[in-house]
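Enquirer: this one's sequence-less:
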């Protein structure tokens, strides 16, 4: 059986700091404890005092890290801000400052989640939930309540919805809350309809952004076309507008390559070509842009690093042979 790797002091310190930030956002240690499914003493005392860290099990540290969106895997992959992440940042900023309800529908792997993560780290009053396809409507409401630090024990969907609205109204008095619902295209129709009463209750008090792949727009429009219950109202509250990102430019790829160990211009060009860029008109000017999943680029960069390593090894072998 594989032994679990113990968290480092640096990781525990980062989790402790995230808990403090979460407490500032949610308003109390009790709400933080509800969100991460731990006791208040654990998050406010044991995890805050390095002398008491050994009282918290590895499983609990890992669970709390997951609830806070903190990854424990050490991937060496360096994040680079791109044109798409900057566009995403601007959309979220507009939604929060102007209390807008909007939808971002764009193909997967193009920087929506990266831009969202960047925004969450930079701004206050931002609440984030990533949806799962397996969630029932009740599970979705429970997860949203947990995100806000609301205790969900044995409460009905109606009661939890009222508590969600009430908490966001409280936050709107102190700040400009932004609720980000990522992977919204995975929600079932009942869950999508929830945003209608949220809009009715919270219009001009909070910003709300639904983020999803390209099928988010298709699903809502198809619901409107079929006159499915609630879909016309939902689209109306989203302004019947679906925001898209721009795409990936060669300078984005060059920056990502350089940050992740591929500095040879020829290798960077090969990575760019792997994304099959096409000519696209943007504000009346044509540019070479790729709309492919950036996970393709990540694989290309890994291949280029391996290629460079193999070439360096062969060169070293030739030197040995020549020297002999």
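Expert: Alright, I've got the coordinates. Just so it is clear, the model here is predicted, and its values are computed rather than measured.
Enquirer: only C-alpha atoms for contact and neighbour calcs from this point on.
Expert: Fine.
Enquirer: quick test: name the residue nearest the centre of the protein.
Expert: In the chain, the centroid-proximal residue (CA atoms, centre = their mean) is residue 113; its distance is 3.8 Å.
Enquirer: next up, a second structure to put side by side with the first:
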């Protein structure tokens, strides 16, 4: 862990803390990181902080040893941000369909880092109801040890009801099992007009909801109604936008950009890997 990497983590940590109402709440959201460690990182007192701790903190706040990935405001990025802004300002609810690797998580993290009272939750298949609520509270920087499901839900609602223009971003919702997905109905009902909600997922969520409605499965018609009976889709990244991303991140050779575009298959992760591969190859040639 070099001094320049530590300085980058220090800057990212400052930005991370600013998105929370207080430093203590930001610290509470970090796993296995003490208040003393955060204070020492911010003050530049680094002698007692191990490389493992630097990596632990860095991973949780968006640091990458490959360097900071520079953002390009593609049409899809602007579209997702537009609906997040609308949801936050007017307490609206939207369901967005973004292809895998389409930049939804990157955009959600960016939006959370640049707005107040925004909580981004990345959903997983293993979530049960309690784990889902625990993740929301964790994003809020709240302790939830010993609370049951009902108490956790009431705590979440109480916090959001007192905040100005709160927003929940539920990422990869299509991964949630049905009993957890139904919680969206409860959250919507309790926070209607008080909190914006943006659900993001791949096309599988659209198919799942439509199939559930046809089969008259519990909760699916209610979920579809609460998202305005509409899924919002993005168009995908164009060749010109892929070129802009490559150039912003240090690859300007037209032939290499063309190769990266031909291999990216609509997945921006492949663009990032292609850029990284091109940079490594360039460094080896220069050595």
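Expert: Great, that's in hand. The shown structure was predicted, so the numbers you read here are calculated from the model rather than taken from an experiment.
Enquirer: and residue 210 of structure 2? What does it align with in structure 1?
Expert: When structure 1 is aligned by TM-score structural alignment, the residue opposite residue 210 of structure 2 is residue 221.
Enquirer: average offset between the one helix or strand its match maps to and structure 2?
Expert: Element membership for residue 221 of structure 1 (DSSP states H and E) is helix 215-225. For helix 215-225 of structure 1, the mean distance from the matching residues in structure 2 following superposition reads 1.7 Å, by mean CA distance after the TM-score superposition for structure 1.
Enquirer: please, where are all the strands along the stretch 101-250 of structure 1?
Expert: 101-105, 126-130, 178-182, 207-212, 242-243 (DSSP state E, counting those that start in this stretch).
Enquirer: report the angle between the helix holding residue 221 of structure 1 and strand 207-212.
Expert: 100 degrees (axes from the mean of the first three to the mean of the last three CA atoms, to 10 degrees).
Enquirer: can you give me how far helix 215-225 of structure 1 is from the chain middle?
Expert: For helix 215-225 of structure 1, the gap between its own C-alpha mean and the chain's C-alpha mean amounts to 23 Å (CA atoms, centre = their mean, to the nearest Å).
Enquirer: before we move on, what about stretch 280-287 of structure 2?
Expert: For stretch 280-287 of structure 2, the distance to the chain centre is 33 Å (CA atoms, centre = their mean).
Enquirer: where along the stretch 51-200 of structure 2 do the helices fall?
Expert: With helices called from DSSP state H, counting those that start in this stretch, the stretch 51-200 of structure 2 shows them at 51-61, 75-90, 104-113, 129-139, 149-162, 178-181, 183-191.
Enquirer: go through the strands of the stretch 101-250 of structure 1 and name the closest to residue 42 of structure 1.
Expert: Ranking these by distance to residue 42 of structure 1, with CA to CA as the measure, places strand 126-130 first at 22.4 Å.
Enquirer: how much does that closest one stray from structure 2?
Expert: Compared with structure 2, strand 126-130 of structure 1 is 1.1 Å away on average (mean CA distance after the TM-score superposition for structure 1).
Enquirer: contact partners of that strand?
Expert: 120, 143-144, 147-148, 177-184 (CA atoms under 8 Å, 6 or more residues apart in numbering).
Enquirer: run the last query once more with 10 Å
Expert: Contact partners of strand 126-130 of structure 1, identified using CA atoms under 10 Å, 6 or more residues apart in numbering, comprise 22, 25-26, 68-69, 92, 96, 113, 116-117, 119-120, 140, 143-148, 168, 175-184, 186, 207-209, 211.
Enquirer: map residue 260 of structure 1 across to structure 2 for me.
Expert: Matched by TM-score structural alignment, residue 260 of structure 1 corresponds to residue 249 in structure 2.
Enquirer: and for residue 167 of structure 1?
Expert: Match for residue 167 of structure 1 (TM-score structural alignment): residue 159.
Enquirer: from memory that match sits against residue 140, does it?
Expert: Yes: using CA atoms under 10 Å, residue 159 of structure 2 is in contact with residue 140, at 8.8 Å.
Enquirer: hang on, the earlier thing: residue contacts, the residue nearest to the residue nearest to the centre of structure 1 when sequence neighbours are not counted?
Expert: The shortest distance from residue 113 of structure 1 to any non-neighbouring residue, by CA to CA, 6 or more residues apart in numbering, is to residue 182 (7.7 Å). Counting by CA under 10 Å, 6+ apart, residue 182 of structure 1 makes contact with 104, 112-113, 116, 128-132, 209-213.
Enquirer: just to revisit the earlier point, between the helices of the stretch 51-200 of structure 2, which one is closest to residue 259 of structure 2.
Expert: Across those, the minimum distance to residue 259 of structure 2, taken as CA to CA, is reached by helix 75-90, at 22.1 Å.
Enquirer: average gap between the closest one and structure 1?
Expert: Helix 75-90 of structure 2 differs from its equivalent in structure 1 by a mean of 1.3 Å after superposition (mean CA distance after the TM-score superposition for structure 1).
Enquirer: which bit of structure 1 covers that helix?
Expert: So helix 75-90 of structure 2 sits over residues 83-98 in structure 1, by TM-score structural alignment.
Enquirer: which positions within the matching stretch qualify as buried?
Expert: Of the residues in stretch 83-98 of structure 1, those buried by neighbour count under the rule 16 or more other CA atoms under 10 Å are 83-89, 91-93, 95-96.
Enquirer: map residue 144 of structure 2 across to structure 1 for me.
Expert: In structure 1, the residue equivalent to residue 144 of structure 2 is residue 152, according to TM-score structural alignment.
Enquirer: can you give me the neighbour number for that match?
Expert: A count of neighbours around residue 152 of structure 1, defined by other CA atoms under 10 Å, yields 18.
Enquirer: OK, contacts around residue 239 of structure 1?
Expert: Under the criterion of CA under 10 Å, 6+ apart, the contact partners of residue 239 of structure 1 comprise 100-103, 233.
Enquirer: meant to ask about residue 205 of structure 1, not that
Expert: If you count contacts by CA under 10 Å, 6+ apart, residue 205 of structure 1 has them with 96, 98-100, 168-173, 175-178, 199.
Enquirer: nearest residue to residue 43 of structure 1 in space, please, no chain neighbours.
Expert: Nearest in space to residue 43 of structure 1, with sequence neighbours left out and distances taken as CA to CA, 6+ apart, is residue 33 at 6.5 Å.
Enquirer: check which element follows the strand or helix carrying that neighbour along the chain.
Expert: When elements are defined using DSSP H and E, residue 33 of structure 1 is found to belong to helix 29-36. The helix or strand immediately downstream of helix 29-36 of structure 1 is helix 40-41, counting by DSSP H and E.
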